[in-house]
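A.B. asks: the sequence and its predicted three-dimensional model are supplied below.
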Amino acid sequence: MVRNYSDFFPARPKNDGPDKNTSRLLSLGWQPYFAQQISSDELTATPPVRVVEVHRNAFHVVGEGLDEAILPVRNATVGDWLLLDRAHPPSSRVLERQSLLKRRAPGTDRQIQLIAANIDTVFVVSSCNQDFNIARLERYIALAFEAGIDPVIVLTKSDLASDPENYVDQARTISNSVPVVTLDARGDEPGLKLAAWCKPGKTVAFLGSSGVGKSTLTNALSGTEDIATQAIREDDAKGRHTTTHRQLHVVPGGCLVLDTPGMRELQLTDVAAGIDDLFSDLNELASRCRFTDCRHETEPGCAVQAALADGTLEPGRLNRWRKLKAEEAFNSASLAERRSKDRAFGKMVRSVMKQKKQKTWGLE
């Protein structure tokens, strides 16, 4: 029988401080959503732990009275909650996620790479310099929308820009529902300006290219210099990789912060809904076209082309919309094709094994 949240977390005595048996899990982001997936027997036999660090050959997991390295669990990623199988950790059960960030992995094998799970807010970080790129920001935001995560654009190094408001204005054109924050990644500004999203028990993530200040921001929130940082190359504003693996940091105030390596390539797949949310204005225009299969090129009665003509739609935004939709459709179709072939191969293997068993039984 699945119990409710209160069964796992008894009420705290009044005026007696936090419950020592539950404060650790709560500080790691434990919520009713996860507790409702566990039976009383599972809770005793397989205690919940959260993946706080991912390395090539090991996971770092933390729970109530637990802090250890285990062998990786298949299809799990940083931020996941596991029911730890002490006898065989790789068999630990992954609890259903509230959110999942993923991308098509670099390379040609069309695998999906899991980035992080159970994130509440994504801070999409860019610098007010040559790194700033509207198309790249849109990719990250589409990724967040698809995962059901609230995105916030964070612009760093505004103090070094001759016209920082130009970057702010460009960022605000991406989506009316995405806040834009400018700050100095060093000092007190991150803690003050990001406080609304960095509440106790919440998990936030910094995503962006190398050198935009993700690790510096994490250090600022934690009040330490534990994460190494490096300066960007002055000639092209490109960053150097300082974070080499994904890791959750518990910072003062109870928030968990995910620092990730910079991603030079962000191929989108299975994010059609996220792209629709990001370009809701274009979808609304398209719904007013005369023909339902309008390609928004030379068709009569095209509302998109009319918006281009009267200046209410910027050509670059339309081009980026088309490019993202085409890329997403291609990648999703490719993955679907590969999955179909994998299922067919598995079916063939099972059929062959079944025939071998039947022949063996026939000899007996």
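C.D. replies: That came through fine.
A.B. asks: from here on, just use CA atoms for contacts and neighbour counts.
C.D. replies: Fine.
A.B. asks: ok, residue 233 - how many residues close by?
C.D. replies: Neighbour count of residue 233, defined by other Cα atoms under 10 Å: 11.
A.B. asks: the residue nearest to it when sequence neighbours are not counted sits in which helix or strand?
C.D. replies: Of all residues not flanking residue 233 in the chain, residue 239 sits nearest, at 6.3 Å (Cα to Cα, 6 or more residues apart in numbering). Using DSSP states H and E, residue 239 sits in no helix or strand.
A.B. asks: thought residue 239 was touching residue 211?
C.D. replies: Yes: applying Cα atoms under 8 Å, one finds residue 239 in contact with residue 211, separated by 3.6 Å.
A.B. asks: any idea how far the residue nearest to residue 233 is from residue 82?
C.D. replies: 34 Å (Cα to Cα, to the nearest Å).
A.B. asks: second one coming, line it up with the first:
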Amino acid sequence: MTLPSLGWASFFEEQLGPDDSGQLPLRVATVHRSRMTGLSTIGTVRVGLPAHVNTAQFAVGDWVLADPQSHLLIRRLERRSLLERQTVGARVPQLIAANLDTVFIVTSCNDDFNPARLERYLALANEAGTRAVIVLTKADQTPDPAPFLEQAAALQRGLEVVSVNARSPDAVGVLAPWSGVGQTVALIGSSGVGKSTLLNTLARKSEDAKQATGAIREDDAKGRHTTTARSLHKIETGGWIIDTPGMRTLHVSDVSSGLETLFAEITERAPDCRFRDCTHMHEPGCAVQAAVAAGELDLARLDRWRKLHNENLQNTPVETGARGNRKSGPRGKFR
């Protein structure tokens, strides 16, 4: 393997200084509670961790520098992109994947298809600064996948949507534009929608190396968790893919710019409202409500924007205290 084939780019090269000469660049491949592995031009190595280092500070896809002999971690390079999420009760976000080019948001053509949930994933991907592609699986198991494709494409301006049979080798060609040499993608979505099956197909996993897969339950269309950790895998087309555990509950936090991109038709009209702090609910001179009345904006879409906007306000920490002694804390209940 070469560094460019692993995803190395000028962005990372420019971070190296004279003191870094001779150090070994590693791409983090797995992160566990007390250990990490990395990929390099010499293959897969276990990364030695100094006593003060916590693996929670690293994400699969990170680039780090290590001692070439002992493989002891020296430092992590700045990230080009970072996919993260806030979990209930956690003080800091959970790192999902780093240095991604594309996020494949995977859902299936059945009762698991949920536009409101897909919008949460899109906000997350937008905030991370990555391209989002919605991948519809199980298209071969529905009489007509067209309605699913149309609904997904309408969720965000310019959004790319494809449908695949996750078990078919044809999926490799469909997703090839985003998974070429040196490119990195991440699979996110609910459990049971076919993420692990798709990974096995894209990576041409042998029977003994395949990721475990689980079907969606027939009674509620919900899946069982089969992937329990994040990991980096080589794709047949030359790129890299990061598999992630299913995320059925996804809270939004600190994703203001991601929501602006997601709801561009609302973002663009807001400056025309009479009041700067318009909530687009009942204020006179609201340009957004005028668009709804004129049939230019879907009311259900506006309702979903309001829910995510309010949730983001409530969950995003705010800085308080005197200058030089600021602390981040919860915003409190949104009114």
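C.D. replies: Right, received. Where do you want to start? Note that the coordinates shown come from a computational prediction; the quantities given were computed from them, not determined experimentally.
A.B. asks: sorry, back to before: ok, residue 239 and residue 82 of the first structure, which is more surrounded?
C.D. replies: Taking other Cα under 10 Å, residue 239 of the first structure and residue 82 do not tie; residue 82 has more neighbours (25 against 18).
A.B. asks: ok but the more buried one is inside a helix, no?
C.D. replies: No: if the criterion is DSSP: H, G, I helix; E, B strand; the rest coil, then residue 82 of the first structure is strand and not within a helix.
A.B. asks: OK, contacts around it?
C.D. replies: Neighbouring residues of residue 82 of the first structure by Cα atoms under 8 Å, 6 or more residues apart in numbering: 48, 49, 50, 51, 92, 93, 94, 95.
A.B. asks: what's the closest non-adjacent residue to it?
C.D. replies: residue 94 (4.6 Å).
A.B. asks: now do the one residue sitting closest to the centre of the first structure against residue 147 of the first structure, distance only.
C.D. replies: With distances taken as Cα atoms, centre = their mean, residue 101 lies nearest the centre of the first structure, 3.0 Å away. Per Cα to Cα, residue 101 of the first structure is found 6 Å from residue 147 of the first structure.
A.B. asks: ok, back up a step: what's the residue nearest to residue 82 of the first structure aligned with over in the second structure?
C.D. replies: In the second structure, residue 94 of the first structure lines up with residue 76, judged by TM-score structural alignment.
A.B. asks: tell me the contacts of that match?
C.D. replies: Applying Cα under 8 Å, 6+ apart, we find residue 76 of the second structure in contact with 62, 63, 64, 65.
A.B. asks: where do the helices of the stretch 101-250 of the first structure begin and end?
C.D. replies: 134-147, 164-172, 189-193, 214-222 (DSSP state H, counting those that start in this stretch).
A.B. asks: tell me which of these is the most buried.
C.D. replies: Greatest average neighbour count among those goes to helix 214-222 (a mean of 25), per mean count of other Cα atoms under 10 Å.
A.B. asks: what is the distance between that one and the centre of its chain?
C.D. replies: Centre-to-centre, helix 214-222 of the first structure and its host chain are 18 Å apart (Cα atoms, centre = their mean, to the nearest Å).
A.B. asks: show me what it is packed against.
C.D. replies: helix 189-193, strand 256-259 (3 or more Cα pairs under 8 Å, 6 or more residues apart in numbering; DSSP states H and E).
A.B. asks: with the second structure superposed, average distance for that helix?
C.D. replies: In the superposition with the second structure, the average deviation recorded for helix 214-222 of the first structure is 0.9 Å (mean Cα distance after the TM-score superposition for the first structure).
A.B. asks: which bit of the second structure covers that helix?
C.D. replies: With TM-score structural alignment applied, helix 214-222 of the first structure matches the range 195-203 in the second structure.
A.B. asks: ok, residues contacting the matching stretch?
C.D. replies: The contact list for stretch 195-203 of the second structure (Cα under 8 Å, 6+ apart) reads 106, 166-169, 171-172, 187-189, 210-213, 226-227, 233-237, 241, 243.
A.B. asks: repeat that with 7 Å
C.D. replies: If you take Cα atoms under 7 Å, 6 or more residues apart in numbering as the criterion, stretch 195-203 of the second structure is touched by 106, 166-167, 169, 172, 187, 210-213, 234-236.
A.B. asks: just the buried ones from the residues you listed?
C.D. replies: 106, 166, 167, 172, 187, 211, 213, 234, 235, 236 (16 or more other Cα atoms under 10 Å).
A.B. asks: map the second one onto the first structure.
C.D. replies: Read it as residue 166 of the second structure. Using TM-score structural alignment, residue 166 of the second structure pairs with residue 185 in the first structure.
A.B. asks: if I look at the equivalent of residue 229 of the second structure over in the first structure, how far off is residue 238 of the first structure?
C.D. replies: Matched to the first structure by TM-score structural alignment, residue 229 of the second structure sits across from residue 245. Counting by Cα to Cα, the gap from residue 245 of the first structure to residue 238 of the first structure is 19 Å.
A.B. asks: which one of the two has more residues nearby?
C.D. replies: residue 238 (17 against 14).
A.B. asks: so that one sits right up against residue 212, yeah?
C.D. replies: No: with contact defined as Cα atoms under 7 Å, residue 238 of the first structure does not count as touching residue 212 (8.6 Å).
A.B. asks: which parts of the stretch 251-364 of the first structure are helices?
C.D. replies: Using DSSP H, counting those that start in this stretch, the helices of the stretch 251-364 of the first structure run over residues 272-278, 280-286, 303-309, 315-363.
A.B. asks: if we can go back for a sec, can I get the contacts of residue 76 of the second structure in a markdown table with distance to residue 121 of the second structure?
C.D. replies: What follows is these, written out as a markdown table (distance: Cα to Cα, whole Å):
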| residue | distance to residue 121 of the second structure |
| --- | --- |
| 62 | 21 |
| 63 | 24 |
| 64 | 27 |
| 65 | 31 |
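A.B. asks: which one of the residues you listed is nearest to residue 114 of the second structure?
C.D. replies: residue 62 (30.9 Å; Cα to Cα).
A.B. asks: the equivalent of the closest one over in the first structure: neighbour count?
C.D. replies: Matched across to the first structure, residue 62 of the second structure falls on residue 80, judged by TM-score structural alignment. Residue 80 of the first structure is flanked by 23 other residues according to other Cα under 10 Å.
A.B. asks: list the contacts of residue 80 of the first structure.
C.D. replies: 50, 51, 94, 117, 118.
A.B. asks: I'd like to know how far it sits from residue 247 of the first structure.
C.D. replies: Taken as Cα to Cα, the span from residue 80 of the first structure to residue 247 of the first structure is 12 Å.
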